[in-house]
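Engineer: Have a look; sequence and predicted model below, questions after that.
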Amino acid sequence: MERVNPATGEALESMESDGETGIEDALATSEEAFESWRDVPLGEREELLANAADVLRENSEEYAEVMTEEMGKPIAAARSEVEKCAWVCEYYAEHASEHLQDERIGTEPGVDSFVSYEPLGPILAVMPWNFPFWQVFRFAAPHLTSGNVGLLKHASNVPGCAEAIEEVFHEAGYPDGVFQTLLVGSDAVDDIIEDDRLKAVTLTGSEPAGRAVAETAGAQIKKTVLELGGSDPFVVLDDADVEAAAATGARARTINSGQSCIAAKRFIVVEDVYDEFVEAFVEEMNALTVGDPRDDVDLGPQAREDLLADLHDQVERSVEAGATVELGGEPLDRDGFFYPPTVLTDVPRDAAVATEEVFGPVAPIFEVAGEAEAIALTNDTDLGLGGSVWTEGRERGKRVAREIESGAVFVNELTKSDPRLPFGGIGDSGYGRELGEMGIHEFVNRKTVWVQDAEMPEDEPAGE
């Protein structure tokens, strides 16, 4: 696998891919590992997960550096990502027993009836490059602990991160085969999904990739969870704290150099506070620093040269359609794949930055007459991952949040994932949930068990 440092454009040492033999060996190993791993007491699995949290923290700098080198994440953000991975490990190490305990359901006198949560087997995780550790750990922490085993097909530009993650589980004491990394291209995914030994698949990535995985898995009647793209609204109502909204909005648009599914991507502002918000927001965006991700900067490079080109093409097409550039708008003239914080106003509703997911630090701002138009524009998308609403009215915030069609809405806060809360989208943003109690239940058999005395009454009805 060829790698490029996005901060310099220079090639990194390539890494050898796994061929067909490697894939076969991994599948065979995962099937064998599952037969013993599923019988390991849950308490022991929780202890191993707590060990993984310790390994992450002990090697935080090493793991942060490989993220920064491979995909350009600012080093401070990379350290924070490692810490968040440790957090999700600790969460499930503490709560997995609670989430997976038998759920007793009363039916008849003398009958013990309950739902048992039991693992499925080997699960394939197809993961993206933008949060190369976090995306994997939010899959692995719950689903390995529930008794499944994992196979990771990571993005091709972060193979070093993929191997480092496998090392975490090895160092934590997990048995061989419980978590394996496959260094393969996307062309190998269909064959892996179609293999009878694989029982389910989860993907975080683009809408086309999600459709392809769902089609293949559906033909095999295999469970899938998809977390796809987003075009999250950031709604500023007429009673909002504009200064706070502008400050948080700039951060919400530029986290991970703007390369986040749940970044704020469409700023929808009521006309009464529009001018005030634009002025404050441009000032906040302009104050952000862009540079070498190894330094103390707010934004690093875009992860690949082609992604930089795609981003700038969206800006150029939007400007041609009538948008006004208030800030930025051109790639930086330096080595690497750097794009500055960019703000666009007067954006036509059918412009590229209005209708396509924008994966970079570009913020289109839309002026609306009032709350009703804000909600209508918010929901004028096939994507439904997250959203943010800004208002001084707590009850108003709750009401508007209920009217936004997405998997999550945050009031007076940026959209974020949290190990304690379910995370996922609707529409073309995918289906299923990760994290929290709902997340750990995605890849288990919710088995109904009915236990009564051996002698069954003669007049007991049977059948469906």
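Structural biologist: Here it is on my side, so go on. Numbering: from 1, shown residues only.
Engineer: When you work out contacts or count neighbours from here on, use the C-alpha atoms and nothing else.
Structural biologist: OK.
Engineer: Stretch 356-372 spans what distance, first to last residue?
Structural biologist: Across stretch 356-372, the terminal residues are separated by 23 Å (C-alpha to C-alpha, to the nearest Å).
Engineer: buried sites along it?
Structural biologist: For stretch 356-372, a neighbour-count test (16 or more other C-alpha atoms under 10 Å) marks 356-368, 371 as buried.
Engineer: What of stretch 399-413?
Structural biologist: Residues of stretch 399-413 classed as buried by neighbour count (16+ other C-alpha under 10 Å): Val400, Ala401, Ile404, Glu405, Ser406, Gly407, Ala408, Val409, Phe410, Val411, Asn412, Glu413.
Engineer: Next step: those restricted to helices.
Structural biologist: Mapping those onto helices (DSSP state H) picks out Val400, Ala401.
Engineer: what about versus this one:
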Amino acid sequence: MEFSQQDTISPIDGRVYVSRSLASEQQAYACLTKAANAFNGGTASWKNVPLAERKALCQQAIELLCSQKDEIAQELSWMMGRPIRYCASELVGVAERSEYMIGICEEALATLRLEDKPGFTRFIKREPLGVVLVIAPWNYPYLTAINAIIPALLAGNCVILKHSAQTPLCAERLYQAFRGAGLPEGVFQYLHLSHVNTVKLIRHKLINYLAFTGSVDGGSKVEVAAAGRFIGVGLELGGKDPAYVRADANIDSAVAALVDGAFFNSGQSCCAVERIYVHANVYDQFVAKAVALTLQYRLGRSDELDTTLGPLVRSSAADFVREQIAEAIEQGAKAHIDEALFPLSQKGTTYLAPQIMTRVDHTMRVMTQESFGPVVGVMKVSDDNQAIALMNDSDFGLTASIFTQDIEAGLALGERVETGTLFLNRCDYLDPALAWTGIKQSGRGCSLSQLGFEQLTRPKSFHIKHN
């Protein structure tokens, strides 16, 4: 059954926070036609607007968006449950990533001039693809969207944004910012869409590229919908990101980084740390310090300033993590956090206490299946080889981290880890100068960095003979 309206249920109190009408199939196609016309509109088309002007418009749009950080922070807190004290920081990341991409776009989009060859001129231009459909998730709704939107627009593409039903106001805020900056009509648009009409849009011949961020299941459905279209499909999917704490690591630094990496945003991040391997020599020390730090979290309503751990997005998501924990305990795992110390944590609600588990192994779902919640398993290992083997024993490969004071050894180990990003002595961070990419079920393609522009352009070779 198709619905004409979507309701956003706030994880804070279970009430409807915002409702929006869904676009019909005809409205979606009208939006697509407008985007295609804005791209192909002759000399007035977006792809023919000078790059300097596209840069200025994008910069102005981001400034307009960030000027509303207080209102946006409130909306984020209510829509997806992040503690209000952390919400504005997402816009800091948006500004950082946007400024970087705006700063490098001339180099990234420059014509590639080849060496001289007598009697010939040869070069390769990077041309925009056309209409880019961006499908963004709720957990980092501005950051994940901006990763594709800004480079797509800078490259001369037109963009349609389909945001998660959990965070529809993000799409509207972005649209208002780009329109306020003066982007021509049709260059950036958004649609609130049902799943059925989203699939129909993906299949439409006027869509030239698809940037999807979401679950593995969602990515699989997107691939099926795009099959036979022969268009680029960027997939940023899930993770079960590992960390290894070597015997020579700075334990206090490792604990601080990894506890935050596991529990920030209530663990609802594709690159959250979900499994930790610790050398036997420092294992007991690491676990004791990690438990002590975790007990300092305050679980509460995300609109309260002293809350440091907010609710999960849905009660079903929280209960899924509870099931993983309960199942692991039945299989012999030990839970170190007494849930009673976090009174709001109750089955059937969105509120879930953070949990650190030991005596875990890879027969347990909590160590192999993406949790997307505030739980992390910690395993004792005897040496580097065992740690690397366990880190690679996963269907995912988004990020991985190694904590060691021996940088050379850490780099050598990092070469053996099957991952898109390898961190040394940090975790859970996106540097816009580096490619954001994954392997295995974490997806394919990349965003950010200079390489991200290559996903959103096509090469066109010119071979000229001089008579």
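Structural biologist: Yes, it's here. Predicted, not measured: the structure shown is a model, and the values here were computed from it.
Engineer: The regular element (helix or strand) spanning Arg122 of the second structure vs the first structure, average distance?
Structural biologist: Using DSSP states H and E, Arg122 of the second structure sits in strand 120-128. Its aligned residues in the first structure lie a mean 1.3 Å from strand 120-128 of the second structure after superposition (mean C-alpha distance after the TM-score superposition for the first structure).
Engineer: Mind listing residues that contact that strand?
Structural biologist: 47, 109-116, 155-157, 456-466 (C-alpha atoms under 8 Å, 6 or more residues apart in numbering).
Engineer: in the first structure, what residues pair with it?
Structural biologist: Aligned using TM-score structural alignment, strand 120-128 of the second structure spans residues 111-119 in the first structure.
Engineer: With stretch 172-192 of the second structure instead?
Structural biologist: Going by TM-score structural alignment, stretch 172-192 of the second structure sits over residues 163-183 in the first structure.
Engineer: Straight-line length of the matching stretch, end to end?
Structural biologist: End to end - C-alpha to C-alpha - stretch 163-183 of the first structure spans 9 Å.
Engineer: Please give the centre-to-centre distance between that stretch and its chain.
Structural biologist: 21 Å (C-alpha atoms, centre = their mean, to the nearest Å).
Engineer: Equivalent analysis for stretch 103-120 of the first structure, please.
Structural biologist: Chain-centre distance of stretch 103-120 of the first structure: 33 Å, with C-alpha atoms, centre = their mean.
Engineer: if we can go back for a sec, how much does the helix or strand that comes right after the strand holding Arg122 of the second structure stray from the first structure?
Structural biologist: Scanning forward in sequence from strand 120-128 of the second structure by DSSP H and E, the next helix or strand is strand 131-136. Strand 131-136 of the second structure, aligned to the first structure and superposed, deviates on average by 1.0 Å (mean C-alpha distance after the TM-score superposition for the first structure).
Engineer: Which residue, other than its chain neighbours, is closest to Ala257 of the second structure?
Structural biologist: Leaving aside its sequence neighbours, Ala257 of the second structure sits nearest to Arg426 (C-alpha to C-alpha, 6 or more residues apart in numbering; 6.2 Å).
Engineer: distance of the aligned partner of the one you found in the first structure from Phe423 of the first structure?
Structural biologist: Using TM-score structural alignment, the partner of Arg426 of the second structure in the first structure is Glu413. Glu413 of the first structure is 16 Å from Phe423 of the first structure, where distance means C-alpha to C-alpha.
Engineer: Neighbours of Arg173 of the second structure, how many?
Structural biologist: Neighbours of Arg173 of the second structure under the rule other C-alpha atoms under 10 Å: 16.
Engineer: swap that for Asp238 of the first structure, sorry
Structural biologist: If you count neighbours by other C-alpha under 10 Å, Asp238 of the first structure ends up with 19.
Engineer: So it: helix, strand or coil?
Structural biologist: What DSSP: H, G, I helix; E, B strand; the rest coil gives for Asp238 of the first structure is coil.
Engineer: residue in the second structure matching it?
Structural biologist: Using TM-score structural alignment, Asp238 of the first structure pairs with Ala247 in the second structure.
Engineer: Skipping its backbone neighbours, what lies nearest that match in space?
Structural biologist: With sequence-adjacent residues excluded and distances taken as C-alpha to C-alpha, 6+ apart, Ala247 of the second structure is closest to His279, at 5.4 Å.
Engineer: counterpart of that neighbour in the first structure?
Structural biologist: Per TM-score structural alignment, His279 of the second structure is aligned with Val270.
Engineer: Leaving out chain neighbours, which residue sits closest to Gln441 of the second structure?
Structural biologist: Phe396 (5.0 Å).
Engineer: Quick check, central residue of the first structure?
Structural biologist: Closest to where the C-alpha atoms of the first structure average out (C-alpha atoms, centre = their mean) is Gln135, at 5.4 Å.
Engineer: Show me what that one lines up with in the second structure.
Structural biologist: Residue pairing (TM-score structural alignment): Gln135 of the first structure is matched to Thr144 of the second structure.
Engineer: which residues touch its match?
Structural biologist: Each residue near Thr144 of the second structure by C-alpha under 8 Å, 6+ apart is listed here: Ala136, Pro137, Thr213.
Engineer: Quick check: the gap between the last one and Ser316 of the second structure.
Structural biologist: With distances defined as C-alpha to C-alpha, the gap from Thr213 of the second structure to Ser316 of the second structure amounts to 21 Å.
Engineer: more neighbours, the two?
Structural biologist: A count of neighbours by other C-alpha under 10 Å puts Thr213 above the other of Thr213 of the second structure and Ser316, at 24 against 14.
Engineer: who's in contact with the closest residue to that one other than its chain neighbours?
Structural biologist: Nearest non-adjacent residue to Thr213 of the second structure, counting by C-alpha to C-alpha, 6+ apart: Glu236, 4.6 Å away. Applying C-alpha under 8 Å, 6+ apart to Glu236 of the second structure gives the contacts Phe212, Thr213, Gly214, Thr437, Gly438, Ser442, Gly443, Arg444, Gly445, Cys446.
Engineer: counterpart of Glu236 of the second structure in the first structure?
Structural biologist: Aligned counterpart of Glu236 of the second structure in the first structure: Glu227 (TM-score structural alignment).
Engineer: what do we get in the second structure for Thr381 of the first structure?
Structural biologist: Per TM-score structural alignment, Thr381 of the first structure is aligned with Ser394.
Engineer: ok, now Gly425 of the first structure?
Structural biologist: Gly425 of the first structure maps onto Gly438 in the second structure, by TM-score structural alignment.
Engineer: residue contacts, that match?
Structural biologist: Residues in contact with Gly438 of the second structure, defined by C-alpha under 8 Å, 6+ apart, are Glu236, Gly397, Leu398, Thr399, Thr419, Gly420, Thr421, Arg444, Gly445, Cys446.
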